[in-house]
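Colleague: Following is a predicted model, sequence given first.
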Amino acid sequence: MVYVEEYMTKKVNSLDPSSTVLDIIELVKKTTHDTFPVVVNSKVKGIISVHDIIGKLESEQVKDLMTNRDDMIVTKPKTNIMDAGRIMFRTGFSKLPVVDEENNILGIITNTDVIRSQIEKTTPKKLEKIINSYKNLGYELTTKRETIPINELIPTQSKVYEDELYGRAYELKRGLAEPIIVIKTNIGRKYILVDGHHRAVAAYLSCINELEAHVLEIDTDKKMGIEKTAEKQGLVSLKDVKIIDEDKSNCSSTYKLKSSILEI
């Protein structure tokens, strides 16, 4: 079972009841969020969204426009994330504050978080298969999940397909992409990219500098076969991966594709 606490955002942008419409507008500009819990001394008092301030004066206060605690919906950290998703679907709320038994704010969960939790269900099976493959080859390894810089990735796939890059770019911009899978050995600082080439190239073209990754740390001081194969193909960084347009059966214009992806 997947719980809300595994996907909720713990750093919450909140407002005070005495905050004004102008304060909300400034917070929207700063964060790009559209809904905020109203909190006093860590206790949730209500919630307010941009829809509540349409047509209101900049000087009007949050306490007069917010949905009060008794009329709003919250969830708990140990709630099944799919149950939280069903509540959102039935009520139309896209965000739910996460509180403890004393109504203290712990985080916020969004409908995007719910979708992401289901997409990432496919990753453990794939990850387990890759781990077992290397264990069967006699390697000792540990795994961890972390955010890594994409400029430290060594690709092992020489080409990706243009049509799939658009889909991956869309997922990345909305936080829906699965983590990539990489290998880290005792040699150097770079990560060997095992799974997620389309995601990584889409991130590169979208000017996204970091990606979530499952890191397989393998205890070896020798270059692995997958890394030697990459070297033979001249693969040093993501810019060495060719982008193929299947319909035209040749390499497409990276500049044109990059411009299109940046507009997504």
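Modeller: Happy to help now that I have it. Residues are numbered from 1 along each chain as shown.

Colleague: rest of the way, CA atoms for contacts and neighbours
Modeller: OK.

Colleague: Run through who's touching the one helix or strand residue 129 maps to.
Modeller: Using DSSP states H and E, residue 129 sits within helix 122-136. With CA atoms under 8 Å, 6 or more residues apart in numbering as the test, helix 122-136 has contacts from 141, 178-179, 181, 214, 216.

Colleague: Secondary structure and neighbour count added to the residues you listed, as CSV?
Modeller: CSV is the format used below for those (DSSP: H, G, I helix; E, B strand; the rest coil; neighbours: other CA atoms under 10 Å):
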residue, secondary structure, neighbour count
141, strand, 17
178, coil, 23
179, coil, 20
181, strand, 22
214, strand, 22
216, strand, 24
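
Colleague: putting a second one here so we can go through both:
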Amino acid sequence: MDKKRVRDYMTSDVDTVPMTGTAREVIHAIKVTSHDGFPVVDGNIVVGYISARDLLFVHPETPVREIMSHHLIVAEPEMAIGDVARVIIRSGIQKLPVVNEKNELLGIISNTDVVRSQIEHVSPEKVYKLMDTLERLHEIKPHLSKGPVQIHMLLPTQSRIYMDELEGRIYEIKKGLAEPVIVIQKPGRIILVDGHHRAVAARKLGIKILEAYIIEITENIELGLERTAKAMNLKTIDDISIMDYARHPLVAGTHRFGGMGTIVPDQYQDPSHRVS
């Protein structure tokens, strides 16, 4: 798969402040947008960056050009996401303006965008490993293709998803960044293996088709995934439960036990738990 690039994850609609502005105007912009900093521009040319901490102990009428950071780190649209991650970690900067060769502002990329780019990454190895498992367990020869699948036709194999990850998938789909789901297609049935959060997110957005890695088997055999779905009474995507933040195993709290103690995340209590 091609490397993920800054242009795929940056936000193009960027709030900026003019170099001719004042600290008072920046404070107002922070209140209106809830952002903690802005690229400073002269027309569309990036000339600096100003953050909330730059405004500490500064008179409201102080010109932006006197308090902004002049030596800033920027990214280019073709820069690999992995390189951006290294820059962010080493510099401690949370947002990088994205510019072209003329230093014109094209967008902005944040540490949150970098994290989102890595969540639920579907690698070819993941798909081939599943195909190998099917071949060994059932002595069949699966065929792999890539194409669209209709969401209402999918048989889910996961009974619950989590609200925080669902919101992340909705964000990605809106920006056109969703990874393909993984399905097994057999006679008369399409089984969703990986991508339950993406499928539900698309459903909520009114999207009817998702791009998928399609593992096709011609044999009409019952798979373990189908038995799992039957045991959890799952028939369509609408049967998946959405859990709130407090139930996510990654953010489990000690309140379950009335005090400090060992946390038992949900996935260890329910052997059918998988997150996708």
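Modeller: Noted; the coordinates are in hand. Note that the structure is predicted; figures quoted are calculated from it, not measured.

Colleague: May I have the TM-score of the superposed chains?
Modeller: Once superposed, chain against chain, the TM-score is 0.59 (TM-score structural alignment, normalised by the length of structure 1); 219 aligned residues with a CA RMSD of 4.8 Å.

Colleague: still on that earlier bit, tell me the one among the contacts of helix 122-136 of structure 1 nearest to residue 71 of structure 1.
Modeller: Taking CA to CA as the measure, residue 71 of structure 1 sits nearest to residue 178 out of the contacts of helix 122-136 of structure 1, at 35.3 Å.

Colleague: What is the burial count for the residue lying closest to residue 243 of structure 1 once chain neighbours are set aside?
Modeller: Nearest non-adjacent residue to residue 243 of structure 1, counting by CA to CA, 6 or more residues apart in numbering: residue 160, 5.1 Å away. For residue 160 of structure 1, the neighbour count with other CA atoms under 10 Å is 20.

Colleague: Check which helices and strands the helix or strand where residue 160 of structure 1 lies sits against.
Modeller: Assigned by DSSP H and E, residue 160 of structure 1 belongs to strand 159-161. Contacts defined by 3 or more CA pairs under 8 Å, 6 or more residues apart in numbering; DSSP states H and E place strand 159-161 of structure 1 against helix 197-205, strand 242-245.

Colleague: and with 10 Å instead?
Modeller: helix 197-205, strand 242-245, strand 250-251 (3 or more CA pairs under 10 Å, 6 or more residues apart in numbering; DSSP states H and E).

Colleague: Tabulate those in CSV, adding columns for mean neighbour count and distance to residue 156 of structure 1.
Modeller: Shown next, in CSV, are these (neighbours: other CA atoms under 10 Å; distance: least, CA to CA, whole Å):
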stretch, mean neighbour count, distance to residue 156 of structure 1
helix 197-205, 24, 8
strand 242-245, 18, 12
strand 250-251, 13, 18
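
Colleague: what's next to whatever helix or strand comes next after the strand holding residue 160 of structure 1, contact-wise?
Modeller: Following the chain from strand 159-161 of structure 1 toward its C-terminal end, the next helix or strand by DSSP H and E is helix 162-173. Residues from elsewhere that reach helix 162-173 of structure 1 (CA atoms under 10 Å, 6 or more residues apart in numbering): 116, 174-178, 196-206, 208, 211, 242-247, 251-254, 257-258, 260-262, 264.

Colleague: What is the neighbour count of the aligned partner of residue 33 of structure 2 in structure 1?
Modeller: Matched to structure 1 by TM-score structural alignment, residue 33 of structure 2 sits across from residue 31. Here the count is done by other CA under 10 Å, and residue 31 of structure 1 has 9 residues near it.

Colleague: now do residue 229 of structure 2
Modeller: Residue 229 of structure 2 has 19 neighbours, counted by other CA under 10 Å.

Colleague: Next: residue 169 of structure 1.
Modeller: By other CA under 10 Å, 26 other residues sit near residue 169 of structure 1.

Colleague: what's the answer for residue 56 of structure 2, then?
Modeller: Applying other CA under 10 Å, we find 9 residues neighbouring residue 56 of structure 2.

Colleague: Which position in structure 1 pairs with it?
Modeller: Checking TM-score structural alignment: residue 56 of structure 2 goes with residue 54.

Colleague: what residues are up against that match?
Modeller: Here residue 54 of structure 1 is in contact with residue 21 (CA under 10 Å, 6+ apart).

Colleague: the strands in the stretch 151-276 of structure 2, which residues?
Modeller: 154-155, 160-162, 181-186, 189-194, 209-216, 241-243 (DSSP state E, counting those that start in this stretch).

Colleague: any residues touching the fourth one, and which ones?
Modeller: Under the criterion CA under 10 Å, 6+ apart, residues 120, 122, 126-127, 130, 149-158, 180-185, 199, 212-216, 220, 223, 225-226, 229, 236-237, 274-276 lie in contact with strand 189-194 of structure 2.

Colleague: What of the last one?
Modeller: Residues from elsewhere that reach strand 241-243 of structure 2, judged by CA under 10 Å, 6+ apart: 158-164, 166, 197, 200.

Colleague: and those residues as CSV, adding distance to residue 13 of structure 2?
Modeller: Below are those laid out as CSV (distance: CA to CA, whole Å):
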residue, distance to residue 13 of structure 2
158, 36
159, 37
160, 34
161, 30
162, 28
163, 26
164, 24
166, 23
197, 26
200, 27
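
Colleague: okay, which residue is most central for structure 1?
Modeller: residue 175 (3.5 Å; CA atoms, centre = their mean).

Colleague: With residue 214 of structure 1 as the reference, measure out to it.
Modeller: 16 Å (CA to CA, to the nearest Å).

Colleague: would you list every one of the helices in the stretch 1-150 of structure 2?
Modeller: Remark: helices assigned in the stretch 1-150 of structure 2 by DSSP state H, counting those that start in this stretch are 6-9, 23-33, 64-67, 81-91, 111-118, 124-138.
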